[in-house]
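Visitor: no sequence on this one, just coordinates:
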């Protein structure tokens, strides 16, 4: 089978969690061939840092994140009318007040879809979409949609500068419509494992048998068009909810309120269209699944597939039941306000009052995010305020109850070392998607105390203690309960490790997608000659002579049996 793997800002040019998952998927499903399509990746700039690609990757096609150049093709009168009609549908769909419960016959959603595909058809046939989206007529149409009866309250106050700012953002979001990926021609021949030059080898999306988008939103947009142009099945995997990420990013952006409202409406409509059109959606947890259902996804097309993680690296720690300081709590992760280290420090102050020998190790990943350094400095200052004797150095070296360390430093050179040094791992977040760090602690057979956010309860499954977020007293009580009961710690740790090995390994993830690929293929014929090694290459009905497969089956009167 030939798979078109669609990514945004990730694989094969990034090594984060999403990039690692994609790499494991491609390598683990080696009998299949993969064409990689990377939105937001610049092959020429990032080729030196690109991950090594396995032999079953045919090639990579990229769409750089920078400004899109005008393709030099203008629109005639007929094309301008087509653009204005399609853009009006799109703008009306964005600006219309959403219904309380999305339905397939939602008029605003249908208008948005009609406008989106109308722009795609125009871009494919005539080009010139970039210039048209930046034109005065686009701004006038958007202004009219914002002022129309029934428009969202947040967009009615949009001024001309707001509309210009939004159309600029919209043009960026719709660049996948103008890509040259929608063909049925092979890409340039490959000359080595990494393709011919920085960008080559992958053919058009019309040649793949299945599009697999590594997230919803922009990454799935080329898959929507391949489904429209060629009937290619679309599979969408979400381990973090892309729509939620857009909402959070818009909240912290320095854009005017009407622009944020328009952007939120656009991404909401796009996510809804992806969820409705995808042949199958594989959320990574129930938390993501609820978002998808709320945005209009049908339950019959939802299949929860937990992300696969490397359990082998934590095997030695998990098998050593005696490892870990019985008086030490550990927090491990990225430093950011959503992790609520302030509540954790206040909780530990209560733990310290009741158990004076307790210690807290805050082991942070290297700071990269803007503002992380300032938040870390704030937490250090709070720790100095809560534990003044230790901050003043009145205890011997190494006896300070709170230590701030960086992962990779002398005290915690690896993740395994960080988990091995503690007996209880704490998660204090107020916002969380799929808690990767919690699963790592479970692989290490560590008892955990977590806040009830995101997919935490689903992941823990009764093998750890869960408390409400923003509640330092409850967090402290749960930590003390485990610190004072070694037997309970060991029982919960062993149960957590068994659960993680059953549900969250790379092997279970690959097995799930291996079956899903074959299931989707069984309902859609492949687009090229295949060997007998690939089952279900063609639907069974394709081998029946004549047009029997296209005939409806009717029951004979009085018998309940199909007609012969």
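Guide: Yes, it's here. Just so you know, these numbers come straight off a predicted model, no measurement behind them.
Visitor: make it CA atoms for all contacts and neighbour counts henceforth
Guide: Will do.
Visitor: which one is residue 351 nearest to, not counting chain neighbours?
Guide: Excluding the flanking residues, the one nearest residue 351 by CA to CA, 6 or more residues apart in numbering is residue 476, at 5.6 Å.
Visitor: sorry, that was for residue 102
Guide: Closest to residue 102 by CA to CA, 6+ apart is residue 296, at 5.2 Å.
Visitor: the one you found belongs to a helix?
Guide: No - read with DSSP: H, G, I helix; E, B strand; the rest coil, residue 296 is coil and lies in no helix.
Visitor: contact partners for it?
Guide: Applying CA atoms under 8 Å, 6 or more residues apart in numbering, we find residue 296 in contact with 101-104, 272, 275-276.
Visitor: count the neighbours of residue 60 for me.
Guide: Neighbours of residue 60 under the rule other CA atoms under 10 Å: 26.
Visitor: the residue nearest to residue 351: what secondary structure?
Guide: On the basis of three-state DSSP, residue 476 is classed as helix.
Visitor: quick check: residue 11 touching residue 26?
Guide: No - if you go by CA atoms under 8 Å, residue 11 and residue 26 don't touch, sitting 10.6 Å apart.
Visitor: give me the three-state assignment for residue 249.
Guide: Residue 249 - assigned by three-state DSSP - is helix.
Visitor: try it against this one:
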């Protein structure tokens, strides 16, 4: 089977968010061939290069959509072959195409105005959004030049008219000329995937299945592949792009009207992606609830937990207390969302009840000045909370609180960090799928966590869960486990068993192996076009025609009830067209 793997800011880039998961998927399913279609987010990401690609990758095509102009790069066997493909951005539209462009942009922006007013991702205006989106995609495919047209004064005037139209909400009506210009720039950037040259018979039209590694921009090429070629679309989300956009919106350098229109755009796009996807695989129930809220059909949803490598934590046994049963361990990226401030206040309460308790914090600050400032604030707070005891940012010794990095002589790897204590603490106020929590479970550690994201779903009763932003509750849970060694061991053993059952790479690969086969088996076969291509270029590809097409002679009729049709369901289409059911190269409407 040939899979079109679609990513946005992820695989194959070394800093990509989906790097590990996609790499394990490709390496774990060697019976399939993967074509990679990747969008990059920044020049820095491209400069840091790619991971080493496995043999299961056939061709790689990338698009740096952060640039001012749109183009694509592609590589394929032999590896390292690169080139830039023209997309016809400089062409001017004729009168007829200008009318088409104006109508499609008007429909799309009008739907966003309605969405900005209601705040709902779906609604009656969703049809206008899809009409405009696919209309612009068809225009770009036929004539190119879409990005140039979207950056034109005509688009700014359409945005202005939509914001001033009767019925527009107060927020949108408050837009000014700088807002029109800012939104036009962002709209062009969001629609750049429509201008790529990926939508040909030898590109996405040649794959059996598109698998988007996230929603949003990554799924846009999959929408067009389904629109133009009928390729089924599978969408996997471990986090919700729409939720991430909502969380980042207050920090964006835009006024309220632009933020409202952009939120409406991402909401409409999410609804259309979920509507068109044949199967949606959320990484946890927290993500699933967001998808259902945006209109995803429950029948299309299948929760598939992210697969993680359990082998690297195998040597950390359930009874391994080398770091001391009185030691709490925190592991992660040091940033405000992890609420280390609350953790330090909670540990001050723990020290009053258990004077021998220690807290070891492993990790590095988030990138940028904010990360360094947050780490400095945490170390200063630790010194303030424990003034009579020595605290150091790096040394261990007898300090009650230490801030350490993994990779030193004492803690050379991640497994050793989890082995450094008897209890692992997660103190976040915002969390998606808690990776560090699963790693602690692989190590057989008892955990104390805050109730955020998918924490309760992951823990499943094998650890203690407390409300976020509640240092007192966090401290009480830690004290309870510190004072009860048997309970701590019992929870750790149960956590390890649960993690090995649900969160391994093997279960993840088994799930997608079945989903791939099920999708292709039920998707309408594009057998007519494939048969013609096979006649011209060689034998048909697997899955291009149904097995029945290769059976010589007529098949016996299936037993049916009295009065019912005796034509097999797979041959109904062939009979309607007057095609012999047993002729090579013919087929049914389903694989």
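Guide: Yep, that arrived. None of the values given here were measured: they were computed from a predicted structure.
Visitor: over in the second structure, see which of the contacts of residue 296 of the first structure survive.
Guide: Cross-checking those against the second structure gives 103, 272, 275-276 as conserved contacts, using both residues aligned by TM-score structural alignment, their matches' CA atoms under 8 Å.
Visitor: which of those residues are buried?
Guide: The neighbour-count test (16 or more other CA atoms under 10 Å) marks 272, 275-276 as buried among those.
Visitor: just the ones in strands from these, please.
Guide: Assignment to strands by DSSP state E places none of these there.
Visitor: which one of those is nearest residue 43 of the first structure?
Guide: residue 275 (29.7 Å; CA to CA).
Visitor: how about the contacts made by the aligned partner of residue 400 of the second structure in the first structure?
Guide: Per TM-score structural alignment, the equivalent position to residue 400 of the second structure in the first structure is residue 401. For residue 401 of the first structure, the contacting residues are 357-360, 390, by CA under 8 Å, 6+ apart.
Visitor: then residue 308 of the second structure?
Guide: 503-505.
Visitor: what does residue 542 of the second structure give?
Guide: Counting by CA under 8 Å, 6+ apart, residue 542 of the second structure has contacts residue 1.
Visitor: wasn't it part of a helix?
Guide: No - counting by three-state DSSP, residue 542 of the second structure falls outside a helix, being coil.
Visitor: what's the distance between it and residue 279 of the second structure?
Guide: Per CA to CA, to the nearest Å, residue 542 of the second structure is found 21 Å from residue 279 of the second structure.
Visitor: same check, this time on residue 513 of the second structure
Guide: 13 Å.
Visitor: can you pick out the residue with more neighbours from the two?
Guide: Set residue 513 of the second structure next to residue 279 and count neighbours by other CA under 10 Å: residue 279 wins out with 25 against 16.
Visitor: show me what contacts that one?
Guide: Here residue 279 of the second structure is in contact with 233-235, 300-302, 519 (CA under 8 Å, 6+ apart).
Visitor: need the max-distance pair from these.
Guide: Applying CA to CA across the contacts of residue 279 of the second structure, the maximum distance is between 233 and 302, 13.9 Å.
Visitor: of the two, which one has the most company?
Guide: Shown here are residue 233 of the second structure and residue 302; by other CA under 10 Å, residue 233 has more neighbours (27 against 18).
Visitor: tell me the spacing between the more buried one and residue 135 of the second structure.
Guide: From residue 233 of the second structure to residue 135 of the second structure the distance is 20 Å (CA to CA).
Visitor: also residue 225 of the second structure?
Guide: From residue 225 of the second structure to residue 135 of the second structure the distance is 14 Å (CA to CA).
Visitor: quick one: which of these two has more around it?
Guide: Set residue 225 of the second structure next to residue 135 and count neighbours by other CA under 10 Å: residue 225 wins out with 26 against 19.
Visitor: which element is the more buried one on?
Guide: Element membership of residue 225 of the second structure, judged by DSSP states H and E, is helix 220-229.
Visitor: what does that helix rub up against?
Guide: 6, 134, 137, 193-194, 198-199, 204-205, 210-212, 231-233, 273, 276.
Visitor: now, the kept ones among the contacts of residue 296 of the first structure that are in helices?
Guide: Members of these lying in helices (criterion: DSSP state H): 272, 275-276.
Visitor: list the contacts for residue 128 of the second structure?
Guide: Neighbours of residue 128 of the second structure in contact, by CA under 8 Å, 6+ apart: 107-108, 110-111.
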